[in-house]
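> show me how the following folds:
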Amino acid sequence: MRMHYVVFWLCILISFPQYVSAQTRETKSAIGIAFDTTSKPIRFGITHLEKALQKAGQSVKVIPLSVNAATANISIRVLADGTGSTPGKEGYQLRYQNNTLLITAVDATGAMYGAMDVAEQIRMGKSWKTLTSKKVNPHFTVRALKVNLPWSSYRSGPAMEVHKDVCRDLSYWQRMLDQMAENRFNVLSLWNIHPFSFMVKPTNFPEANSFSTKEMADWKQFWTSLFRMAKERGIEPYIVNWNIAVSPEFAKHYGVKERNDTSAVVKRYTREVVTQVINEYPDLAGIGITLADWMSNFKAEGATLPDMTPKDREDWLEETIIAGIKAANRPVKLLHRSVLSADPGEMRRVINNAHLPDTTLVEIKFNWSHGHSTPVLALTHDSHSGKRDDGYWNPLPANYRVQWMIRNEDFFILRWGQPDFIRRHIAQNTASYVNGYFVGSEGYIPAKDYSHVDNAHRTWTYAFEKQWLFYELWGRLLYDPTTPDAVFEASFAHRYGLKSGKLMLEATAAASQMPLRLASFYGSTWDYTLYSEGFLAPFSASKGFQDDVSSFISVNELIAHSPLDPTYVSIKDYVDLIQAKKTLSAGKVSPVTLADWLDADSKTILTHVQQLRSTTNATLICELADLETWAYLSRYFADKLRAGVSLQTYRLSQDRSQQQQAIALLNNCLNHWRKVSELTASHYHEVPYVDGYVSKENAYKDAQYFSWTKFLPQVERDIKLAEQSNVIGEK
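As a prediction, the model looks like this:
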């Protein structure tokens, strides 16, 4: 018996190394991923999945679908669309079948998104074996970024010129397109006045540009590579121009004006060059047009150009851009912008007559140039009256859909991210006639980061990389508004090696309320009527008193200005109400309530920043400094609102205690601004702001360049206004 016992354990000891070896082989066996290896979008998604699995300690084996894909652990397949259970365009489904994780889609872009979803869940600590089955379809079919180009740019000056080298570098565009695909953006729109002469040497108008053969070849290689890279990431590239415009070389050679010249030669050139560009760039997906400022009365070079009626503008578009599109050897999509010189009836006529195979995009600015304000649609860009024009969607269009343009002219330097604002925006503005959003700026290009000082914690190369959360939130939530905060918290944790990103997301969300609250309270229209992070309003928006002293929003201007959000009540109207002993209507927000909200935001930010101070990550410390800056800007705005209420009350009642209260609050404001100045001076340069051409004509000189420190004298001036002035309007 004892001998049998010894033999038994000898057998165990002999076989144990083989058992351990088998277990090790099972643990270390590669995860097989089967997919169409010829598809560039799917390959892009797989790269993210491979990295996530490898970081989780698992090796990866690529299995082409043409081989024995049945052995794969994860299988990615593009299926024919046709069943109710199949995901829609750019959607995907995750499910298990015979211990294999299946990622299915009807197109390569959807499959790419599915692979990146799995990668994200693995990074968040899940196993590829235990993911929740789900089907995801995009909420909007158009999820577009607006990026201005620095050549032939609509805005001019240093804020544009500083980007010229970076924007000719394909490395920049590769990184930009990578983040777009990762964040589920699917349209890249590139904007300048006249792109065509940078893209082709026009066959019948070679004088349209002065590029040599070598220079033209370089441009051709640039555009071809850019459009191809976009396509490989499931992104459609568009070029968008302002009409009517030709190049300076064309104008000089043919003796025409650069702007608004409706002569036969310009018309023929425009039609032919559109066709040539489409034919020479097979990956270009669409062409956008802007019925721009100079198609109505517009002063240029000392002359007033003739006015064009809405019908004139649309006729010109029909005879040039649309005719050029239809003459090309393949179809492209049309983006028809709605701006000041547009008319919904004339636009409908031209789109109906065009009979284009794809749905036309009609982009409308949401709350003009300041979409980062209230999610309530208070005004559109197509009417000088500032009222909404529902003719674009009433009645429901058959062959076009609307995209809201969310312009950002309000914060370029400080980091921003408010997921609930974006979710509310989408919830309130989704409609049967809306199929997407454009997001981007006019006076800012997210290329070269010219605001941040060079130091060790500047670990990003490009400006959009510093503002990573802005793009992640907009892109992911436009694709799926139900994307939970946990995803964005995980992004913070992954980026900075945190156990949890919850505090960072909460602090950032609270910080990002300040510019939204200011733009909702201080009504504005075009680009330079408000710059929220700087507390500037260089130009009048015709919504209240402006003292013409500085771009900085003085306490007098804050008192008299009208809100954009219809639920907000101005300081002037609120004090009138209180003095008349009347009650604020239900649902209205007083300046005092708004100030309380801002203080609550500030408290949240500073509490969370204090909890995160122990970090040694220098780039995270930089983010914390931005958050702290927003906190003191929130306090500044809150106390300035209260000061405005006290000062206006004094002016109506002559109660000296109210004047003293205003002075005390404005001194608090000075302390807050000094803190803002101190925080930002250690991270940021003074930067160019207002367009060079505009500033030379009639902008305040102090708006050409911006830093917070520069406006300390204007903060101090508010105190003097409270001490000395008895009437709004005194300077």
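
> okay, CA-based contacts and neighbour counts for the rest of this
OK.

> ok, and the closest non-adjacent residue to residue 469?
Distance criterion C-alpha to C-alpha, 6 or more residues apart in numbering; nearest residue to residue 469, sequence neighbours excluded, is residue 417 at 5.7 Å.

> residues near the one you found, how many?
Residues near residue 417, counting by other C-alpha atoms under 10 Å, number 25.

> wait, isn't it in contact with residue 507?
No. The pair residue 417 and residue 507 does not pass the contact test of C-alpha atoms under 8 Å, sitting 9.6 Å apart.

> just give me the neighbour total for residue 326.
Neighbours of residue 326 (other C-alpha under 10 Å): 18.

> cool, residue 512 as well?
By the measure other C-alpha under 10 Å, the count of residues near residue 512 is 26.

> wait, it sits on residue 629?
No. The pair residue 512 / residue 629 is not scored as a contact, 10.8 Å apart, by C-alpha under 8 Å.

> gap between the longest helix seen in the chain and the chain center?
Looking only at the chain and at elements set by DSSP state H, the helix with the highest residue count is helix 618-653. The chain centroid and the centroid of helix 618-653 are separated by 25 Å under C-alpha atoms, centre = their mean, to the nearest Å.

> would you mind pulling up the elements that that helix packs against?
Judged by 3 or more C-alpha pairs under 8 Å, 6 or more residues apart in numbering; DSSP states H and E, helix 618-653 is in contact with helix 502-511, helix 513-521, helix 555-560, helix 571-579, helix 591-612, helix 656-681.

> could you redo the ones you listed as a markdown table and give each row distance to residue 80?
As requested, the helices and strands packed on helix 618-653 are arranged in a markdown table below (distance: least, C-alpha to C-alpha, whole Å):
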| stretch | distance to residue 80 |
| --- | --- |
| helix 502-511 | 40 |
| helix 513-521 | 44 |
| helix 555-560 | 59 |
| helix 571-579 | 60 |
| helix 591-612 | 49 |
| helix 656-681 | 54 |
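
> how far away is residue 78 from residue 103?
Residue 78 sits at a distance of 9 Å from residue 103 (criterion: C-alpha to C-alpha, to the nearest Å).

> who has more neighbours out of these two?
Neighbour totals were compared for residue 78 and residue 103, and residue 103 leads with 27 against 18 (other C-alpha under 10 Å).

> contacting residues around the host helix or strand of that one?
Using DSSP states H and E, residue 103 maps to strand 100-105. Surrounding strand 100-105, the residues in contact under the criterion C-alpha atoms under 8 Å, 6 or more residues apart in numbering are 72-79, 86-96, 111, 114-115, 128-129.

> mark which of those residues are buried, thanks.
Those of the contacts of strand 100-105 that meet the buried threshold are 72-78, 86-96, 111, 114-115, 128, by 16 or more other C-alpha atoms under 10 Å.

> what residues are shared contacts of residue 78 and residue 103?
Applying C-alpha under 8 Å, 6+ apart, one finds that residue 78 and residue 103 are jointly contacted by residue 111.

> Proceed likewise with the subsequent sequence, for comparison:
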Amino acid sequence: MKLKSNVQMSSVGTMGVIYRGLYFFTANFLAALLFFGHASAASVQLTNDPSTGSPGKFAAEEIQREATGKDIAVSITLSVEKHAAGAPQSYRIERQGDKLRVIGADETGAMYGGLDIAEAIRIGTLDSLKSAEHKPHIAKRGIKFNIPLDLRTPSYSDNSTSAQANIPEMWSMDFWHEFIDHMARDRFNVLTLWSMHPFPSIVKVPEYPKVALDDVWRTTADLVEPFNSFSTRGTGMVKPWMLEKKEVVKRLTIDEKISHWRAVMNYAHERGIEVYWFTWNVFTYGTDGQYGITDALDNATTRDYFRKSIRETVLTYPRLAGIGITSGENMDHKDGQSGKEEWLWATYGEGISDALKKQPERKFRLIHRLHETGLQPILKQWSTYPGPFEVSFKYAVAHMYASRAPSFIQKVLPEITSEHRTWLTVRNDDMYSFRWGDPDFARVFINNMPGPDKLAGFYMGPDGYIWGRDFLSRDAVDANGRRQLVWDRQWFSFNLWGRLSYDPTLPDAHFQRLLGARHPMVNAEKLFAASQASSRIIPQVTRFNWGSIDVHWYPEANLSHPKQFKGFYSVRHFMEGKTMPGEEVLSIGQWREQLRDNKRITKQTPPEVATALESDADATLQLLTELRPQAGVTDKELLLTLADYEAQAWLGRYYAAKIRAAIELAEFNASADATAQVTAMKHAESALAHWKQYAAIYDSQYTPQLLNRVGTADIPALTAKAAEDIEIIRSWKPGTRQN
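The predicted structure is shown next:
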């Protein structure tokens, strides 16, 4: 090998460590050989074959970063064998003593193998890393991101605190670099960007040039007071009074915007990530009524405008992997489903077809959501689509943190074929605030998804909150002025879902070591146990008090929409509530009926739900008493994490006491037994005390926030609502509810 250049890169860290790099070249092979370590013989030699591309380079940088300052001696090689039999994204690790070789089936596989090694260095398991082959359990593992592009082109979440705060971040490459790197580290490989009508903010349409929007706007208007004026169906999201108080947060021409999104997609490609745009229909935000464009399905100009916009979106973004569409939520058509599908084909279908005539070699995926439509009308209308065509199903409605095996898909699964497989929308409208981490729940959830003959992939994310930078935490900005990402706060849950969907055989011990490496001052086993126990609380209560969509249930605040549903759930609501369909859990009404009829009870009863909540809460609080003396004061993230666990424990105690109060209220209603009323009162008083504890901890870490589906979530202010249960019980008249 001929030495063409010898580049010395040296820096001395706090421990006096010197790092040097030597780069060698030949005509057909480039290797980066990096030496870094102590003055002793311990060193890491890393060779990265150019076949690994940008993904491999990223993995090599991660290995170098993790190995810096470590007293280890190992030789690592990253390469790709593109003609090997391995599945896409797969890799194998070969070990011979202190020599490790990663061979990827493609660039992404090589990156994942390299990231395995970087992680092993970080958590101290490099010596025990064995030769093994790895391939993805689920091929497409995605993030659902409702993207707040601009006041004028909103997503469904934009009438909320987190959305308005994050509008500038969507136009920052610094944000996307951080976000996409996190995705790659956690093995996510699909990014879906959801908007009601993104096109004026992302593309120029020659036939409709005035529609393209320069600059980036948000509103400074108060959104809290007029919250109930917003529809939950997506109409009326941009109101005149919002535009009157616009703030220009970034000066960008439409050409600069296009350059920005091309850069985002290119960067995602360098991390093995596909990007998709998803829309709801029919919305025309940002067009401002120009050219006669309206939301009407029978408007010929609107049809033409959409077709041309889709064409230009495909042509403008060569890295765009596909588009996802919804036949709703503003698509009333006199011909029902067939009429809606005809409109979607005439716009999206024809627009994509127009683009692919100019790019016939391009593979462009269309994902049609099974939302407000049926599978057969979809397949009939889209039979000639010129590319991969798949559907998508809302797997757990709005609550991924409930059942480990949601049953809703069973009604459509027999119709799903290997030709048109389904994606799963895995909605998280449960956990906006807390650090969640129960690998057993995630592993079982993932293993219960349909097999690869029916499953194309999944994407997970919220509709009521933005997974951007963290504007919820009180302590989200570091000493250098950097505001953390939501991903930074909830890193453990993202890691669990991404890693386990790639490889669900990863054991609990692996994740325990991850926590231990992150927080080495405390006992890792106890920290992991506290994470698991606290993380069981919200799934347990959501299975019992089921509210299917995000408008109906936000468990961190015991809230639903104040006008369209129940607002803050009262003890009466819990007494009358329904459990999650398909779960082995009885509501209070069902349980009392089975008791009355002397039926054999095989499902979890309301008292057992309360006991389970109490058990997990008590276990969490006990573990915290053991962990906190070890924690010290220097690991700020650890202290915040422990407080999150404690908050969830008090929330669990609140829900347990509330359920017990509802049980006794049901008895008092049926029997007029004054003892039951007194007991219900005592439970309600206990619930209030638990809520106050919860509110104090929550308020110490998080600010009140406006959520687009349930209104303002101000936990301390909701204490007054929690107190109303006592008066409800005190003034209850037996027989008010007829069982």
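
> which part of the second structure matches whichever helix or strand comes after the strand holding residue 103 of the first structure?
Stepping forward along the backbone from strand 100-105 of the first structure, the first helix or strand reached (DSSP H and E) is helix 108-123. Mapping helix 108-123 of the first structure onto the second structure (TM-score structural alignment) gives residues 107-122.

> confirm that residue 21 of the second structure sits in a strand.
Yes. The assignment for residue 21 of the second structure, made by DSSP: H, G, I helix; E, B strand; the rest coil, places it in a strand.

> how many other residues sit next to it?
Other residues within reach of residue 21 of the second structure by the criterion other C-alpha under 10 Å amount to 16.

> quick one: map it onto the first structure.
For residue 21 of the second structure, the aligned position in the first structure is a gap, per TM-score structural alignment.

> I'd guessed residue 21 of the second structure sits against residue 43; true?
No. If you go by C-alpha under 8 Å, residue 21 of the second structure and residue 43 don't touch, sitting 12.0 Å apart.

> intersection of neighbour lists for these two?
Shared contacts of residue 21 of the second structure and residue 43, defined by C-alpha under 8 Å, 6+ apart, comprise 35-36.

> residue 333 of the first structure: which of the helices and strands packed on helix 618-653 of the first structure is closest?
Shortest distance between residue 333 of the first structure and those, using C-alpha to C-alpha, is found for helix 513-521: 33.4 Å.

> which residues in the second structure does the closest one align to?
By TM-score structural alignment, helix 513-521 of the first structure lines up with residues 536-544 in the second structure.

> skipping adjacent residues, who's closest to residue 704 of the second structure in space?
Nearest residue to residue 704 of the second structure in three dimensions, chain neighbours excluded: residue 714, at 4.4 Å (C-alpha to C-alpha, 6+ apart).

> contacts for stretch 213-224 of the first structure?
Contacts to stretch 213-224 of the first structure, defined as C-alpha under 8 Å, 6+ apart, come from residues 168, 170, 198-201, 281, 283.

> just these: which are in helices?
residue 170.

> and the contacts of stretch 213-224 of the first structure, which are buried?
Among the contacts of stretch 213-224 of the first structure, those that count as buried by neighbour count (16+ other C-alpha under 10 Å) are 168, 198-201, 281, 283.

> tell me which helix or strand the aligned partner of the residue nearest to residue 469 of the first structure in the second structure sits in.
Taking TM-score structural alignment, residue 417 of the first structure has residue 437 as its aligned residue in the second structure. Taking DSSP H and E as the criterion, no element holds residue 437 of the second structure; it sits outside all helices and strands.

> next: residue 363 of the first structure.
Per DSSP H and E: residue 363 of the first structure is located in strand 360-365.

> which residue packs closest to residue 617 of the second structure, ignoring adjacent ones?
When the adjacent residues along the chain are set aside, residue 617 of the second structure lies closest to residue 649, with 4.2 Å between them (C-alpha to C-alpha, 6+ apart).

> same thing with residue 177 of the second structure?
The spatial neighbour of residue 177 of the second structure that comes closest, neighbours along the chain excluded (C-alpha to C-alpha, 6+ apart), is residue 267 at 7.4 Å.

> residue 374 of the first structure pairs with which position in the second structure?
That one, residue 374 of the first structure, aligns with residue 403 by TM-score structural alignment.

> quick one: residues contacting that match.
Residues counted as contacts of residue 403 of the second structure (C-alpha under 8 Å, 6+ apart) are 396, 445, 539, 543, 583.

> same question for residue 436 of the first structure.
Applying C-alpha under 8 Å, 6+ apart to residue 436 of the first structure gives the contacts 140-144, 402-404, 478.

> can you do 10 Å?
Listed by C-alpha atoms under 10 Å, 6 or more residues apart in numbering, the contact partners of residue 436 of the first structure are 139-144, 361-363, 401-405, 426, 429-430, 478-479.

> so of these, which ones are in strands?
Applying DSSP state E to these, the entries found in strands are 142-144, 361-363, 401-405.

> restricted to buried residues, select those residues in PyMOL.
Buried subset of those, written as a PyMOL selection, criterion 16+ other C-alpha under 10 Å:
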select buried, resi 142+143+144+361+362+363+401+402+403+404+405
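
> quick one: which of the ones in strands among the contacts of residue 436 of the first structure is nearest residue 162 of the first structure?
Distances from residue 162 of the first structure to these, taken by C-alpha to C-alpha, are shortest for residue 144, at 24.0 Å.

> now do the same for the closest one: its match in the second structure.
Matched across to the second structure, residue 144 of the first structure falls on residue 142, judged by TM-score structural alignment.

> residues contacting that match?
183, 187-192, 273-275, 423-426, 457-461, 497-498, 501.

> distance of it from residue 164 of the second structure?
For residue 142 of the second structure relative to residue 164 of the second structure (C-alpha to C-alpha), the value is 24 Å.

> before we move on, back to that, of the buried ones among the contacts of stretch 213-224 of the first structure, closest to residue 52 of the first structure?
Looking at those and their distance to residue 52 of the first structure, the nearest is residue 283, at 30.8 Å (C-alpha to C-alpha).
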